[in-house]
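Q: This is the structure alone, sequence omitted:
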């Protein structure tokens, strides 16, 4: 039988390569991340915020399964699956503290995959999937962006449908709302430069991740 303490140590010393995607976006927005197995889900939350350009102004949660999947009753009762939240937000019996759970534990609970939801109004759902797991050495940073596609969606843009509509309006200078939407995007992004949804600056994300862990 495997020693539980040894298994925990192996997980803590592992380096997880995880693919994270926004499955409802087309074309898909995705990131390939390397994460230390010793991180807490609270730290993974910070990584995902930096990787997708979110501003951490809304609630979030981790779940082992799709939080929007239909639940079948068990003995006539609907049992809510567990969710991982910051400890101060935990109120329900199925709420678990994200500070006490590692990405390895979450992904094991989800059989290799899990979900992160950001902003319960816009419901930005991220699918996390393990690609590889290998030993971590001292040269590996706690978190690193390896690759990805497209910049993150705009904060407060109305979820997947709203963001898609904004991109359509921006791409059509003849649209009656084009000027208003362009002004709103400039305000959100803090720049008047043309908004390109296909650009991802991997180096800038990794600088943000380095700063995040230096400040910790």
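A: On my side now, so go ahead. It should be emphasised that the depicted structure is a prediction, and the values quoted were computed from it without experimental measurement. Numbers count the residues shown, from 1 in each chain.
Q: contacts, neighbours, all on C-alpha from now
A: Noted.
Q: where do the strands sit along the chain?
A: In the chain, the strands defined using DSSP state E lie at 14-22, 29-36, 60-63, 83-85, 95-97, 113-118, 124-135, 143-149.
Q: Can you redo those strands as JSON lines, where the extra columns are mean neighbour count and distance to residue 5?
A: JSON lines is the format used below for the strands of the chain (neighbours: other C-alpha atoms under 10 Å; distance: least, C-alpha to C-alpha, whole Å):
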{"stretch": "strand 14-22", "mean neighbour count": "22", "distance to residue 5": "14"}
{"stretch": "strand 29-36", "mean neighbour count": "24", "distance to residue 5": "18"}
{"stretch": "strand 60-63", "mean neighbour count": "23", "distance to residue 5": "25"}
{"stretch": "strand 83-85", "mean neighbour count": "23", "distance to residue 5": "23"}
{"stretch": "strand 95-97", "mean neighbour count": "19", "distance to residue 5": "21"}
{"stretch": "strand 113-118", "mean neighbour count": "22", "distance to residue 5": "24"}
{"stretch": "strand 124-135", "mean neighbour count": "18", "distance to residue 5": "17"}
{"stretch": "strand 143-149", "mean neighbour count": "20", "distance to residue 5": "24"}
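Q: another structure for you, compare them:
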């Protein structure tokens, strides 16, 4: 492995990435997209011996410069945040070099073929598979026989140029192919790694510092959060909801490359709970977007600024900073309202999320939604609660009121106050009590549905977990 690591370190692609990182040094300004400014391109081109075209708008116009920059960022040789690029640590030894090399290869595949992660990794695998065969088969034929997404990514944006030729040049720059265009030992190692599915690729490990910026909002509204790499996109959705004070009543989706992740219950293309941040950011995706409310389209840009070691004294996730008030949703542009940035309150709610209580509330809200489906207005919704609770709770049931034992025999709806009341028997008195004021034995159906009722009223729940083997109102779900 040491020999392979040495080959990876000395390949032209990483040598150019190292040269760029050395040139950047303690820091240089970058654009909002995290690439070099147009004014700095000629100097960077001189460092790499790259001639600049007469008309250059951005780094993307100079592939010979864009690819080393992309490789440097992916390999960790450059760190980009707050509008500046800073030289990172030099390449380590052994497996760490190979992992950095593979990340850089995947990142450059992505900018070369402009595809989604699984598609560009499949292109890399197919190219190396063809080179490893004896005799080498027709690469174009192999690509044509793959999926449409891979075929489309392979051919997109090349014009008259042969994409197979571009792929071979890329592999040669990374030392996966020799001058005779035969696969090298490093290329065979890469092929073995790429044969694993993208979901089983090595993931980033640590705490991801994310900058989340709400697009099109002025003054700028952003939040910085520290999130474990083991968190899923579904977890990140919950964090964003808290950080920007959204109420979660609308649909949402993440965009990673050309792939969309969301809640499969609402027919999302890919399940947000089945991919971690470590997997998303491991190879090349340093940015992704999140949209909340497909009507008002609140767009969030999410950037991975750096990965840090976890602090054993810190409970994650945590909001480490931010600025700007967040807009209040559903109030209309004519009378905008704003929620002031309150870092302490955000972290209080994130701690609540980390404790697992948020998961319980999510389950409770799901059951509440089942109960009040097709019920309009407070009176209809209270009637719906009464109907479901009468069926699900097997009266009489024991409870306590202010610490005193009672037996609840049935529930009734109070039309005047629009709340549920309970017929109770007790040693000292018998009569109607507020259902909300009662307490039930933990772990029972009545305790869980009582907590759902409390959440419906806007109060904190009492139950800490649903009853074991309970069907969660299965008969009431349409």
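A: Good, I have the coordinates. Quantities reported herein were computed from a predicted structural model and do not represent experimental measurements.
Q: Residue 204 of the first structure and residue 183 of the first structure, how far apart?
A: Per C-alpha to C-alpha, to the nearest Å, residue 204 of the first structure is found 24 Å from residue 183 of the first structure.
Q: now do the same end-to-end measure for stretch 212-220 of the second structure.
A: 11 Å.
Q: what does stretch 46-64 of the second structure give?
A: Termini of stretch 46-64 of the second structure sit 12 Å apart (C-alpha to C-alpha).
Q: do stretch 200-219 of the second structure as well
A: One end of stretch 200-219 of the second structure to the other measures 41 Å (C-alpha to C-alpha).
Q: With respect to residue 160 of the first structure, which of the strands of the first structure lies nearest?
A: strand 124-135 (7.3 Å; C-alpha to C-alpha).
Q: In the second structure, what range does that closest one match?
A: Aligning strand 124-135 of the first structure against the second structure (TM-score structural alignment) gives residues 298-309.
Q: any idea how far residue 65 of the first structure is from residue 91 of the first structure?
A: Distance from residue 91 of the first structure to residue 65 of the first structure, counting by C-alpha to C-alpha: 20 Å.
Q: of those two, who's got more company?
A: A side-by-side neighbour count of residue 91 of the first structure and residue 65, using other C-alpha atoms under 10 Å, places residue 65 first with 20 against 10.
Q: how much space is there between the more buried one and residue 144 of the first structure?
A: 25 Å.
Q: Count the residues that sit near the nearest residue to residue 449 of the second structure once chain neighbours are set aside.
A: Excluding its sequence neighbours, the residue lying closest to residue 449 of the second structure (C-alpha to C-alpha, 6 or more residues apart in numbering) is residue 389, at 7.3 Å. Using other C-alpha under 10 Å, residue 389 of the second structure is surrounded by 20 other residues.
Q: any idea how far residue 64 of the second structure is from residue 389 of the second structure?
A: 67 Å.
Q: Distance from the match of strand 124-135 of the first structure to the middle of the chain?
A: Computed by C-alpha atoms, centre = their mean, to the nearest Å, the chain-centroid distance of stretch 298-309 of the second structure equals 9 Å.
Q: and the gap between the counterpart of residue 50 of the first structure in the second structure and residue 342 of the second structure?
A: Matched by TM-score structural alignment, residue 50 of the first structure corresponds to residue 242 in the second structure. Here the criterion is C-alpha to C-alpha. By it, residue 242 of the second structure lies 11 Å from residue 342 of the second structure.
Q: between these two, which one's more packed in?
A: Shown here are residue 242 of the second structure and residue 342; by other C-alpha under 10 Å, residue 242 has more neighbours (19 against 15).
Q: Contact partners for that one?
A: Residue 242 of the second structure is in contact with 346, 349-350, counting by C-alpha atoms under 8 Å, 6 or more residues apart in numbering.
Q: switch the cut-off to 7 Å
A: Counting by C-alpha atoms under 7 Å, 6 or more residues apart in numbering, residue 242 of the second structure touches 346, 349.
Q: quick revisit: residue 4 of the first structure: which of the strands of the first structure is closest?
A: strand 14-22 (15.3 Å).
Q: Quick check: the gap between the residue nearest the centre of the first structure and residue 205 of the first structure.
A: By C-alpha atoms, centre = their mean, the mean C-alpha position of the first structure lies nearest to residue 48, the distance being 4.2 Å. Distance, residue 48 of the first structure to residue 205 of the first structure, using C-alpha to C-alpha: 10 Å.
Q: With residue 131 of the first structure instead?
A: Counting by C-alpha to C-alpha - residue 131 of the first structure and residue 205 of the first structure are separated by 20 Å.
Q: Could I get the full set of helices for the stretch 301-450 of the second structure?
A: For the stretch 301-450 of the second structure, the helices defined by DSSP state H, counting those that start in this stretch occupy 343-354, 357-372, 377-392, 445-456.
Q: counterpart of the last one in the first structure, which residues?
A: Per the alignment by TM-score structural alignment, helix 445-456 of the second structure matches no residues in the first structure.
Q: quick one: the aligned partner of residue 90 of the first structure in the second structure from residue 253 of the second structure, how far?
A: Under the alignment (TM-score structural alignment), residue 90 of the first structure maps onto residue 267 of the second structure. The gap separating residue 267 of the second structure from residue 253 of the second structure is 11 Å, by C-alpha to C-alpha.
Q: same question, residue 358 of the second structure
A: For residue 358 of the second structure relative to residue 253 of the second structure (C-alpha to C-alpha), the value is 20 Å.
Q: How about residue 240 of the second structure?
A: For residue 240 of the second structure, the distance to residue 253 of the second structure - C-alpha to C-alpha - is 12 Å.
Q: what do you get for residue 351 of the second structure?
A: Between residue 351 of the second structure and residue 253 of the second structure the computed distance is 24 Å (C-alpha to C-alpha).
Q: now swap in residue 5 of the second structure and tell me
A: Distance check for residue 5 of the second structure against residue 253 of the second structure: by C-alpha to C-alpha, it reads 39 Å.
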